[in-house]
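Participant: Build me a model:
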Amino acid sequence: MDWLLDPLSYDFMRDALMAGILIGILCPVVGTYLIVQRMALLGDVVAHALLPGLAIAHFLGIPLLLGAFGFGMLGTFMTSWIRSQSRIQVDTAMAITFSSFFALGITLLSVLQSQLALDALLFGDILSTTLADVGQIGLITLAVLAAVRLFYKELLFFTFDVLGAEAVGLPVGVINLGLMAAITLTIIAGMKTVGVILVIALMVTPAATAYLLVKELHWMMVLGAGLGALGSLTGIYISYYANLPSGPAIALTVFSLFLLTLLFSPSQGILTRLYLGWRQG
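Facilitator: Predicted coordinates:
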């Protein structure tokens, strides 16, 4: 048990583990909506769109959260605008948006001579998480999860039948805006832990793993949150003992859980189906 308890003697490890649990729970809950709506790439759009906002906010001396949130929302608006004003499909609109915003962010970091640590922003450094960071992540997690619980029925209806939700009078535009805000805040919360790029792995992969195991949306959220927290904690310990970057360690851990599920899921596992087919044959 020493290998499990020894790291807890360090403040930075305790802070990292708390942040990992919080972000591991939050990301898959929000990512569930992306998986079900087949919009997983939208998270990538938002993650890349944050970068110019971070550069500008740092240059102006305003909170990074404000700049990141503003440009994250702008990225989702740009995607919707391109899609609505042309024949371009949504996947193409998202690819155009995230590549352009990412290029703009790199340019601004250079032009404004920003001292932001680009590697930490892109790939995260959860072992440098402070107690203040944990508090910020905790507030975002609490706010987003409370909103999901409060508007669960409306979000459920909107997720599976947008036209039906609009027909019964639900404010579809407001719901979509709220969901985009939740995605943006989730990526901002994960920015410190796994970075703006690898946070997509934590949003999508545990939710996709749960998708292979359960059918109901709420169970998908619960199981995804559990897998996300487990993957984060395991990745942090691997990062600590193997001296590996924390973000990639967490991303590879949750991918390993997904791969095991893909192979051995009781209902959809590749090897499980082969075994059942062999027995029946």
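Participant: going forward, measure contacts and count neighbours with C-alpha atoms only.
Facilitator: OK.
Participant: any chance you could map the helices in the stretch 101-250 of the chain?
Facilitator: Taking DSSP state H, counting those that start in this stretch, the helices of the stretch 101-250 of the chain run over residues 118-123, 131-150, 152-160, 162-167, 172-191, 195-211, 217-242, 246-264.
Participant: so can I have a markdown table of those helices showing mean neighbour count?
Facilitator: Shown next, in a markdown table, are these (neighbours: other Cα atoms under 10 Å):
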| stretch | mean neighbour count |
| --- | --- |
| helix 118-123 | 18 |
| helix 131-150 | 16 |
| helix 152-160 | 16 |
| helix 162-167 | 14 |
| helix 172-191 | 22 |
| helix 195-211 | 27 |
| helix 217-242 | 22 |
| helix 246-264 | 21 |
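Participant: I have a second one here; can you model it like the first so I can compare?
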Amino acid sequence: MFALSFMRHAFVAGTLIAILCGVIGVFVVARQMSFMTHTLSEIGFAGGSFAVFAGWSTLHGMMLFTILSSVLVGRLSVKESRREAVISAVSALFIGLGILFLSLSSQSASSATGILFGSVVGISAAEVNQLVILSVLILGILVILYRALKFTSFDRVGAQVSSINETAISIIFLLVLAVSVSVTAQIVGSLLIFILLTLPAASAKYFTTGVAKMIGLAILFALLGTWVGLYLSYITNWPVSFFIATIEVVIYLLALLNRQLTTK
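Facilitator: Presented below is the predicted three-dimensional model:
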């Protein structure tokens, strides 16, 4: 299997993305931003479609759209009472744009399939290098902001006492999340991005309470789903996103079962 260059690229990319999702996913779940992650995935679909239409790299198109839209959503949804409506409206707009760009594009339907469901086995060495740079950059930012993110996500009182600028941290986190969504789409596609960004972290919180331990466990679950998913995809020729989704759902169900058994 590893004698094939595309599988080596897939495992390197998958490993980096799993680590990234495990780290950022814990804060996504703690901040109750799973719905926002789902919306950014739909916006990523529009960005990827625009990239196909314009002849750009899919990753660049997704990054452009998710970053701009995250700023837009952040400005429009300051009030929590209207946040859900704003996110729904933005999501609907970008889904429509994605369909429009694909219809105007001269590319085949396979381009749309790659955007929606991912094409990790088709990642080139240049794209792997891009993923490495972006993943290291994002993880570096998260390390720098770790203390502030931990306070604002898990201990709001502690954040206020420490005089942490919650607004600035929220904006930076939203931008980091936008880039992470674009990067993750290389594995599972825009429709299933929220799986790796939410389910491993959601499963981890049922096994432990410490933030660092949750991050470690979330990374482990994300790596398990990605590695096993890639292997099963290789031997069956079925879509890797199907296996990753199934494995992460099974892990989550086991976590729920474990929680019920331990709380009785």
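Participant: Got a TM-score for the two of them?
Facilitator: The TM-score (TM-score structural alignment, normalised by the length of the second structure) is 0.89; 263 aligned residues with a Cα RMSD of 2.3 Å.
Participant: Tell me which of the helices of the stretch 101-250 of the first structure lies nearest to Ile23 of the first structure.
Facilitator: Closest to Ile23 of the first structure of the helices of the stretch 101-250 of the first structure is helix 172-191 (Cα to Cα; 6.1 Å).
Participant: which helices and strands sit right next to the closest one?
Facilitator: helix 11-36, helix 40-60, helix 64-84, helix 131-150, helix 152-160, helix 162-167, helix 195-211 (3 or more Cα pairs under 8 Å, 6 or more residues apart in numbering; DSSP states H and E).
Participant: try 7 Å this time
Facilitator: Judged by 3 or more Cα pairs under 7 Å, 6 or more residues apart in numbering; DSSP states H and E, the packing partners of helix 172-191 of the first structure are helix 11-36, helix 40-60, helix 64-84, helix 131-150, helix 195-211.
Participant: mean per-residue distance, the fourth one to the second structure?
Facilitator: After superposition onto the second structure, the mean distance of helix 131-150 of the first structure to its aligned counterpart is 1.4 Å, using mean Cα distance after the TM-score superposition for the first structure.
Participant: do the same with the second one
Facilitator: Between helix 40-60 of the first structure and its aligned stretch in the second structure, the superposed structures give an average distance of 2.2 Å (mean Cα distance after the TM-score superposition for the first structure).
Participant: quick one: contacts for the alignment partner in the first structure of Phe101 of the second structure?
Facilitator: Using TM-score structural alignment, the equivalent of Phe101 of the second structure in the first structure is Leu108. Leu108 of the first structure sits next to Pro52, Ala55 when contact means Cα atoms under 7 Å, 6 or more residues apart in numbering.
Participant: quick one: Arg147 of the second structure and Ser162 of the second structure, what's the gap?
Facilitator: 11 Å (Cα to Cα, to the nearest Å).
Participant: Over to Phe65 of the second structure?
Facilitator: Distance from Phe65 of the second structure to Ser162 of the second structure, by Cα to Cα: 34 Å.
Participant: Arg259 of the second structure now?
Facilitator: Applying Cα to Cα, the value for Arg259 of the second structure to Ser162 of the second structure is 33 Å.
Participant: Over to Ala54 of the second structure?
Facilitator: From Ala54 of the second structure across to Ser162 of the second structure, the span is 47 Å (Cα to Cα).
Participant: re earlier: reformat the helices of the stretch 101-250 of the first structure as a markdown table; add distance to Leu41 of the first structure.
Facilitator: Shown next, in a markdown table, are the helices of the stretch 101-250 of the first structure (distance: least, Cα to Cα, whole Å):
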| stretch | distance to Leu41 of the first structure |
| --- | --- |
| helix 118-123 | 17 |
| helix 131-150 | 20 |
| helix 152-160 | 16 |
| helix 162-167 | 19 |
| helix 172-191 | 12 |
| helix 195-211 | 9 |
| helix 217-242 | 18 |
| helix 246-264 | 16 |
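Participant: Tell me which of the ones you listed sits nearest to Gln85 of the first structure.
Facilitator: Closest to Gln85 of the first structure of the helices of the stretch 101-250 of the first structure, according to Cα to Cα: helix 172-191, at 17.0 Å.
Participant: which position in the first structure aligns with Gly114 of the second structure?
Facilitator: Aligned counterpart of Gly114 of the second structure in the first structure: Ala120 (TM-score structural alignment).
Participant: Looking at Ala54 and Ser162 of the second structure, which one has more neighbours?
Facilitator: For the pair Ala54 of the second structure and Ser162, the greater number of neighbours falls to Ala54 (14 against 11), based on other Cα atoms under 10 Å.
Participant: Whichever residue in the second structure pairs up with Leu213 of the first structure: neighbouring residues, count only.
Facilitator: Counting by TM-score structural alignment, Leu213 of the first structure lines up with Phe207 in the second structure. Around Phe207 of the second structure there are 16 other residues, counting by other Cα under 10 Å.
Participant: so what's Phe207 of the second structure up against?
Facilitator: Residues near Phe207 of the second structure by Cα under 7 Å, 6+ apart: Ala255.
Participant: do the same with Ala125 of the second structure
Facilitator: Counting by Cα under 7 Å, 6+ apart, Ala125 of the second structure touches His9.
Participant: Also Glu84 of the second structure?
Facilitator: Applying Cα under 7 Å, 6+ apart to Glu84 of the second structure gives no contacts.
Participant: That one maps to what in the first structure?
Facilitator: If you follow Glu84 of the second structure across to the first structure using TM-score structural alignment, you land on Asp91.
Participant: any idea how far the closest residue to Pro239 of the second structure other than its chain neighbours lies from Met1 of the second structure?
Facilitator: Nearest residue to Pro239 of the second structure, sequence neighbours excluded (Cα to Cα, 6 or more residues apart in numbering): Ser233, at 6.0 Å. Applying Cα to Cα, the value for Ser233 of the second structure to Met1 of the second structure is 11 Å.
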